[in-house]
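Chemist: Give me a 3D structure for the following:
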Amino acid sequence: MKKTIFSFSIIVVLLSILIYSQIGKTNNAQVSIGESTKFTEKEINEAIGSVKKKFMSFQGCKLTELWYSESKSDRLIKDYLQYGKGSSNGIKEENVMVLLSNFEVNSSGGDGSFEPDSTQSDWQWILIRDSKSDHWRVDDWGY
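Modeler: Predicted coordinates for the structure are as follows:
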């Protein structure tokens, strides 16, 4: 009986390690918030939390930097509203924010959609909310 419990415990530990090693890592990311006339620090931090949560699904990747730059965000919002999902979803400009990030991809290439052992730079995270009182959600990401 003791051998069975010990063997089961070893299997659980190994599976936990395997699963944990596959999720996107965000805990040591350097976060920077530039000055904003549009959003409060609380609003930006909530958006950062939404990106970190989404990033956990990026297998084999490690978030190294995440930042908000209002001038870059404004420029990217215009593209999103004119050419991206914002052109069809009816979202208002004041309910869109773009964060930028850098992240590393491990030797496995993550889920296969990234080049192994690469760094993704200036990766865009487009966040939307239905109104000022709603929570941010990641609507799109990429370049």
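
Chemist: hey, let's count contacts and neighbours off CA atoms from now on
Modeler: OK.

Chemist: and Ser121, that one's in a strand?
Modeler: Yes - membership of Ser121 in a strand is supported by DSSP: H, G, I helix; E, B strand; the rest coil.

Chemist: With adjacent residues omitted, what lies nearest to it?
Modeler: Asn102 (4.4 Å; C-alpha to C-alpha, 6 or more residues apart in numbering).

Chemist: Can you classify the one you found by secondary structure?
Modeler: strand.

Chemist: Provide a list of residues in contact with it.
Modeler: Neighbouring residues of Asn102 by C-alpha atoms under 8 Å, 6 or more residues apart in numbering: 63-66, 119-123.

Chemist: Proceed likewise with the subsequent sequence, for comparison:
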Amino acid sequence: MKRIAIYLSMILLIFSLVGCNRNDESTNIKIDIGESTKFSEEEINKAVECLKRNFDFEASTLTKISYNEEISNTAIKNYLEFGNGAENKVKAENVIALVSDFEVDDSGDNPVLNPGETYTNYNWILIRDDKNSGWEIDEWGF
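Modeler: A predicted model of the protein is given here:
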């Protein structure tokens, strides 16, 4: 019985050490934040963190997140006219658009995206209730 307890303890120790050595892929993401007259750096960074936390495309790795105010303003205009913004009536100051690049691995485990492909300039629309609330992803795609 004592021998079993020792073996189980060793196995648990090994698994915990392996878990501690996992590389956090979100630290390898290139972040490119341009100048903004609309949002503070903190507001943009919170939107970026929201995207990093919620990116969950199967067999895919997020490699870059960008904020460009000109691109964001165009995407917001389209979102408010033709997207979910036309229905939810969110105010423009509570909408931000980010652009990302991501890679799909060769496994074929993603049922929608092409294996081995890199996707660039993928749009993400994030919204919030007001300046004091957190961002959430509302739309994504090209």
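
Chemist: who touches the residue positioned nearest the centre of the second structure in this structure?
Modeler: In the second structure, the residue lying closest to the centroid (C-alpha atoms, centre = their mean) is Leu51, at 2.5 Å. By C-alpha under 8 Å, 6+ apart, Leu51 of the second structure lies in contact with Ile137.

Chemist: Give the helix, strand or coil label for it.
Modeler: Leu51 of the second structure ends up helix, using three-state DSSP.

Chemist: mind checking how far it is from Trp135 of the second structure?
Modeler: Distance of Leu51 of the second structure to Trp135 of the second structure, given as C-alpha to C-alpha, to the nearest Å: 9 Å.

Chemist: Next, count neighbours for Glu93 of the first structure.
Modeler: Neighbourhood size, Glu93 of the first structure [other C-alpha atoms under 10 Å]: 14.

Chemist: just checking, it touches Arg75?
Modeler: No - assessed by C-alpha atoms under 8 Å, Glu93 of the first structure is found out of contact with Arg75, at 11.3 Å.

Chemist: burial of Gly85 of the second structure, as a residue count?
Modeler: Counted with other C-alpha under 10 Å, Gly85 of the second structure comes out at 21.

Chemist: Leaving out chain neighbours, which residue sits closest to the aligned residue in the first structure for it?
Modeler: Aligning on TM-score structural alignment places Gly85 of the second structure opposite Gly86 in the first structure. Of all residues not flanking Gly86 of the first structure in the chain, Tyr80 sits nearest, at 5.4 Å (C-alpha to C-alpha, 6+ apart).

Chemist: what's the average distance of the strand or helix carrying that neighbour to the second structure?
Modeler: Counting by DSSP states H and E, the element that carries Tyr80 of the first structure is helix 70-83. Aligned to the second structure and superposed, helix 70-83 of the first structure gives a mean residue distance of 0.5 Å (mean C-alpha distance after the TM-score superposition for the first structure).

Chemist: what's that helix packed up against?
Modeler: Packing partners of helix 70-83 of the first structure (3 or more C-alpha pairs under 8 Å, 6 or more residues apart in numbering; DSSP states H and E): helix 86-89, strand 96-105.
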